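Asker: Sequence plus predicted model, see below.
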Amino acid sequence: MHDIFVLYNKPQDQEAFDRYYASTHVGLVGELPLLKEFTWGKVVGDEHDCYLVARLTYASKPDADASLASEAGRASVADLANFAHAGATVMNVPRIGES
């Protein structure tokens, strides 16, 4: 399995970010081909610059790469400019151990 984690920095307007993310961006991510699972949640506490973490799970890194290269993948990535004004960090994480 292969995960992509997206760590979104704390936005200035958290309500607008939340509204857009839930009403628009989540739907775009849901259209990604080969996506096995998509989960997201807000970071608890104010001691972090990170506001929200999303996890996209794929069977493999090649599947993740193909998904993001697809039309839906390009649209999802391009959509970041519409709401992630504070920035985001994307991490590719191959799973090593699973139980």
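Answerer: In hand now; what should we look at? Numbers count the residues shown, from 1 in each chain.
Asker: hey, let's count contacts and neighbours off CA atoms from now on
Answerer: Noted.
Asker: can you pull the contacts of Pro94?
Answerer: Residues touching Pro94, when contacts are defined by C-alpha atoms under 8 Å, 6 or more residues apart in numbering, comprise 1-3, 60-61.
Asker: also this one, for the comparison:
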Amino acid sequence: MYTIVAIHRAPKDPQAFDEYYENVHIPIVRRFPGVSAIRYGHVGDSTGTDAYLICNVEFPDKAAFDIAAASSVMTEALEDLPKFVTGQLDLHYVETVDHLATGAAA
């Protein structure tokens, strides 16, 4: 699997960020060709980090990611970032390996 990991730092206006993220940005990301899953959540206060929200955008493999990366939808998503990101954003591209816990369903 190949994953984009986006770590959003605290925005100036969390409510405006959340509304835009859910209603505008995520619908763009859902249109990436080949995307298999989008998982995101707010970081708890007890973690000792300034991260606000972490999002994983998953693809079956690097080839599928490469197709999405070259798409007009990826360009649209990247051009959308300055419209709502007011804190620092770290983007990481990760080749991931899944290990299921003992007894977990595949």
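Answerer: Arrived safely, thanks for sending. Computed from a predicted model, the values in this text were never measured in an experiment.
Asker: just the buried members of the contacts of Pro94 of structure 1?
Answerer: Burial by neighbour count, judged by 16 or more other C-alpha atoms under 10 Å, picks out 1-3, 61 from the contacts of Pro94 of structure 1.
Asker: where does the residue nearest the centre of structure 2 sit relative to Gly48 of structure 2, distance-wise?
Answerer: Most central residue of structure 2, judged by C-alpha distance to the mean C-alpha position with C-alpha atoms, centre = their mean, is Cys55 at 3.2 Å. As defined by C-alpha to C-alpha, to the nearest Å, Cys55 of structure 2 lies at a distance of 18 Å from Gly48 of structure 2.
Asker: Equivalent analysis for Thr86 of structure 2, please.
Answerer: Separation of Thr86 of structure 2 from Gly48 of structure 2 (C-alpha to C-alpha): 20 Å.
Asker: out of those two, which sits in the more crowded spot?
Answerer: Counting neighbours by other C-alpha atoms under 10 Å for Thr86 of structure 2 and for Gly48 shows that Thr86 has the greater number, 16 against 8.
Asker: and the more buried one, what does it touch?
Answerer: Applying C-alpha under 8 Å, 6+ apart, one finds that Thr86 of structure 2 lies in contact with 10-12.
Asker: overlap between those and structure 1?
Answerer: For these, the subset whose aligned partners also touch in structure 1 (both residues aligned by TM-score structural alignment, their matches' C-alpha atoms under 8 Å) is Pro11.
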